[in-house]
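Enquirer: Below: sequence and its predicted model.
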Amino acid sequence: MNSDIEIIKGRLTRLFKRRPKTRYWLMLTNDTYDQTYNLFFYSQRANERLQSVPLHKLAHYDLADLEKLLKALRQDIKLTIEFVGFTGERWPASQKLIQRKRVPLE
C-alpha cells in the first residue's frame, strides 16, 4: 500500500502544474470486470479540452484497503476525487455512501 501511495504522489507532482484558470481533480473508477481500481488525473484549462492521464492501477481489490489508501493520500493531496462505478456501495469503516448517483460514464 505504501508503494502505491508513493507511485501516485510521484506521478502527481510531475502532472500538477498549478496553472491559473485550470481545474484539476482525480477520478477513481471501479473496474468490476478486471477486479481493479483505476486512478486518473484530470485537468482542464479555461476554454480548452479536457485532459485525462491514467495515474495508477490498484490490483488489490479490497474496499477496506482502498479506504485506508485514500485516507493517507488525502492528507497530502487536496484535490477533489470523483468516484465512478461505486453506486450504492459504502465505505467499510464509516458506512458512508461512496457514490450516490450514477454518472454518464457508467
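Expert: Here it is on my side, so go on. Numbers count the residues shown, from 1 in each chain.

Enquirer: Only C-alpha atoms from now on, for both contacts and neighbour counts.
Expert: Fine.

Enquirer: mind listing what the most centrally placed residue in the chain touches?
Expert: For the chain, the residue nearest the mean C-alpha position is Leu28 (3.3 Å; Cα atoms, centre = their mean). Leu28 sits next to 37-40, 81-84 when contact means Cα atoms under 8 Å, 6 or more residues apart in numbering.

Enquirer: Would you mark the buried spots in stretch 65-79?
Expert: For stretch 65-79, a neighbour-count test (16 or more other Cα atoms under 10 Å) marks 66, 73 as buried.

Enquirer: One more to weigh against that first structure:
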Amino acid sequence: MIANDPYDQTYNVFFNSQRANERLQSVPLHKLAHYDLADLETLLKALRQKIKLTVEFVGFTGERWPKSQKLIQRKRVPLE
C-alpha cells in the first residue's frame, strides 16, 4: 500500500498481509520524502517490472498520474 501524506508531504509505503480469519497486519517499509507524483509514477513503473504484488493507494482520491493521465484512486477507502 502507498499512502499519500499531504501534511508531511511524503509517500509512505506499507506491506499489508492477512491470513484467513486473522487481522490485517501492516508493516511500514519506507517513507519517500521526495514528494513528486511524476517521480512516484516512474518508480512504480520500474517496481512493477520487478515484483508482481498488488499495489493499493490511499489518499490519492481524484488525482491522476502526470504522464499517463490515468486515475490513481477512484473513491475513498475506509482508512481515509
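Expert: Nice, I can see it. Keep in mind the model is a prediction, meaning the values are calculated, not measured.

Enquirer: All the strands of structure 1, residue numbers only.
Expert: Assigned by DSSP state E, the strands in structure 1 fall at 22-31, 36-45, 51-58, 80-84.

Enquirer: Mark which of the contacts of Leu28 of structure 1 are buried, thanks.
Expert: 37-40, 81, 83-84.

Enquirer: now what about stretch 31-46 of structure 2, what contacts it?
Expert: Contacts for stretch 31-46 of structure 2 (Cα under 8 Å, 6+ apart): 9-13, 65-67.

Enquirer: circling back: can the strands of structure 1 go into CSV with extra columns for distance to Arg100 of structure 1?
Expert: CSV is the format used below for the strands of structure 1 (distance: least, Cα to Cα, whole Å):
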stretch, distance to Arg100 of structure 1
strand 22-31, 14
strand 36-45, 18
strand 51-58, 23
strand 80-84, 10
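
Enquirer: What does Gln9 of structure 2 correspond to in structure 1?
Expert: Mapped onto structure 1 by TM-score structural alignment, Gln9 of structure 2 lines up with Gln35.

Enquirer: Same check on Ala33 of structure 2?
Expert: Match for Ala33 of structure 2 (TM-score structural alignment): Ala59.

Enquirer: Burial check on that match, number of neighbours?
Expert: Residues near Ala59 of structure 1, counting by other Cα atoms under 10 Å, number 11.
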